[in-house]
Structure formats: C-alpha cells, structure tokens
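# Structure here, sequence nowhere to be found:
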C-alpha cells in the first residue's frame, strides 16, 4: 500500500496527550509525507499567486515555464520599480502643493489689493503660462471704482 493510498489525518500533527495512540513507523512516515506534500503544495500555490500578481515582461515568452528564482527576481524588480515610481509621484505632489500654495497666495494678495481699491494688472498670470502660442490674447484690467461696482475692460496687448 503506497502513502498516497492511505487515509492519513494531516490536520493534527501531535499525538494525544496521554500517548494512548501508538503509531507504527509506517504510519508516522505516511503522516510525515502527507504533511510535507501539503507544505510543498502550499509553497507551490504561493509562488503561482505571486507570479500572477507581478506583471509579466512581454519580451519574454509567457509560454515558457517560469522558475521560482525568476518569479522572486521579477517580484523584487517590480517592488523596486513601484517604490521608485511612488517616490517620484510624491516629489511631484510636493511640487504641485508648493505651486498651489503660491497661486493661492497670489490670489489672496490680488483680492486684498482689489478690496483696497487699487488697479490690478494681471500680467503675471499670462507670463507664467506654459503654452508657446504666439497668438495675441486679451489681458483683463480692473479699474478702480467703488467696492460695489467694478468695471472690467478688455485690452489687447
């Protein structure tokens, strides 16, 4: 009778507390083999899950069997790429937050100057534009007037 044909309880690894259950050496070996097979199957399933989680490089044929070492190497490379990408995104977020704070500060200063009745020329807004259009655009000038009425005049530059 082979180990695979036996019905072995692999859920409990310990003998009874009082030792009333005596296993023959053949039963112990079969139990050990069943536990080891279960452990190997679990490791195999874990590697398959890891392989499925990591994006595959299309240049390498997906039809070939991937070794465990390759799965681990690809997973490590993927983790490093994602860590670098996250750091790059964090730096970009910090830059955008600083720009946002600067723009909010400019808006507040413009609102304060408008509330004081001063004329404001919005040339900074157009100077900071990133587009390279050579088309003319209209600038907006606020004319000083009573706080309840404000006139806006459009002028071409």
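Looks like it came in fine. Since the structure is predicted, the reported quantities are computational estimates derived from the model, not experimental observations. Numbers count the residues shown, from 1 in each chain.
# C-alpha only now, for contacts and for neighbours.
Will do.
# Run through who's touching the strand or helix carrying residue 141.
Using DSSP states H and E, residue 141 sits within strand 138-143. With contact meaning CA atoms under 8 Å, 6 or more residues apart in numbering, strand 138-143 is reached by 118-123, 126, 150-157.
# Alongside the first one, take a look at this:
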C-alpha cells in the first residue's frame, strides 16, 4: 500500500508539472497571437483584415518595412540635395551682394545717394521710378533684388 501511495504522489507531481506546462504554453501562444494582431494592425495592407493568415501578415510586414526604408533613403537623398542647393543659393546671394556693393561705387550720384542694395530698394524714401531705373539699368542690382526676395521667401528672413 505504501508503494501505491508513492506512485500516486509521483503521478500527482507529474500531473501538476504537466498542467503548469500547459498553462505556460497557452499563455505563450496567446501572447504570440496578440503580437501578430498588433503587427497586423500596423500594416496598412492587412490592417482591416481580421482573418489574415500569419504568413501573409509576415510577408506584408516585410514588404512594408522595405518600402519605408526605401522612402527613408529617398528622403535623405532629397534632403541632402536641398541642403546643397541652399548652400549654392546662399553663396550666389553673397556673391551678388558683394557685386552690388562694388557696383554702388560706380552708380551715378543721384542713384547712389538712394543706395543700390536690395534693402534700400525696399525703403519708402526711394520713389518707384528710381527703383525701376536702378532695376532696369543695373542688372546686377535687379538680380540681387530678385535673389533677396527668393531668399526671404525660402528662409523667412
């Protein structure tokens, strides 16, 4: 009878161990299922498909990640291109400012007293006729004025 009791104790221990294992396995599967649902909901192509198979979710997730990476590379390249273009424009603007400063010394006294820089072109003390004359007869001033306007629009200066 003692042997029977030992066997029963061993059997009970094995049953407890099996039950614990089953509970843990059920929890693991449930966690995996919830993770697939969370992943599915982040993938636009399968987000509304509650019956999407796991393999489809994984394939679409891979495609989506590759697409996002491609977009990121494209945007980084575009950002770099825009940065280089901004630097070129800033350099060109500086050249034109220097060119205009040199040009101001050679302007006739009537125009020179009003100034030739784009900043002065914006002042109210200069008549529209004088502005037009400066812009028409001195293309460098006109170019600088145009670039200043573009620069202000782009950089909000």
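Great, that's in hand. Everything numeric here is computed off the predicted structure, so don't read it as measured data.
# Which one of the contacts of strand 138-143 of the first structure is nearest to residue 77 of the first structure?
Checking the contacts of strand 138-143 of the first structure against residue 77 of the first structure by CA to CA gives residue 126 as the nearest, at 44.0 Å.
# Under the alignment, what does the closest one map to in the second structure?
Under the alignment defined by TM-score structural alignment, residue 126 of the first structure is left unpaired in the second structure.
# distance of the residue nearest to residue 126 of the first structure when sequence neighbours are not counted from residue 120 of the first structure?
Leaving aside its chain neighbours, residue 126 of the first structure sits nearest to residue 139 (8.0 Å; criterion: CA to CA, 6 or more residues apart in numbering). Distance of residue 139 of the first structure to residue 120 of the first structure, given as CA to CA, to the nearest Å: 11 Å.
# Quick check: next helix or strand after the strand holding residue 141 of the first structure?
Next element after strand 138-143 of the first structure (DSSP H and E): strand 151-156.
# what's that next one packed up against?
The contact analysis (3 or more CA pairs under 8 Å, 6 or more residues apart in numbering; DSSP states H and E) places strand 151-156 of the first structure against strand 138-143.
# What is the longest helix seen in the first structure packed up against?
In the first structure, ranked by residue count with DSSP state H as the criterion, the top helix is helix 68-115. Here helix 68-115 of the first structure touches helix 25-53, strand 120-121, going by 3+ CA pairs under 8 Å, 6+ apart.
# follow-up on the earlier one: how many neighbours does the residue nearest to residue 126 of the first structure have?
Each residue near residue 139 of the first structure was counted by other CA atoms under 10 Å, and the total is 16.
# Give the equivalent position in the second structure for it.
Checking with TM-score structural alignment, residue 139 of the first structure has no match.
# I'd like the distance between residue 139 of the first structure and residue 42 of the first structure.
Applying CA to CA to residue 139 of the first structure and residue 42 of the first structure gives a distance of 69 Å.
# And for residue 51 of the first structure, the neighbour number?
Residue 51 of the first structure: 19 surrounding residues under other CA under 10 Å.
# hang on, isn't it packed against residue 71?
Yes - applying CA atoms under 8 Å as the test, residue 51 of the first structure and residue 71 come out as touching, 5.8 Å apart.
# contacting residues around residue 155 of the first structure?
By CA under 8 Å, 6+ apart, the contact set of residue 155 of the first structure is 138-141.
# From those, pick the one nearest residue 109 of the first structure.
residue 141 (15.7 Å).
# Return the distance of the closest one relative to residue 86 of the first structure.
43 Å.
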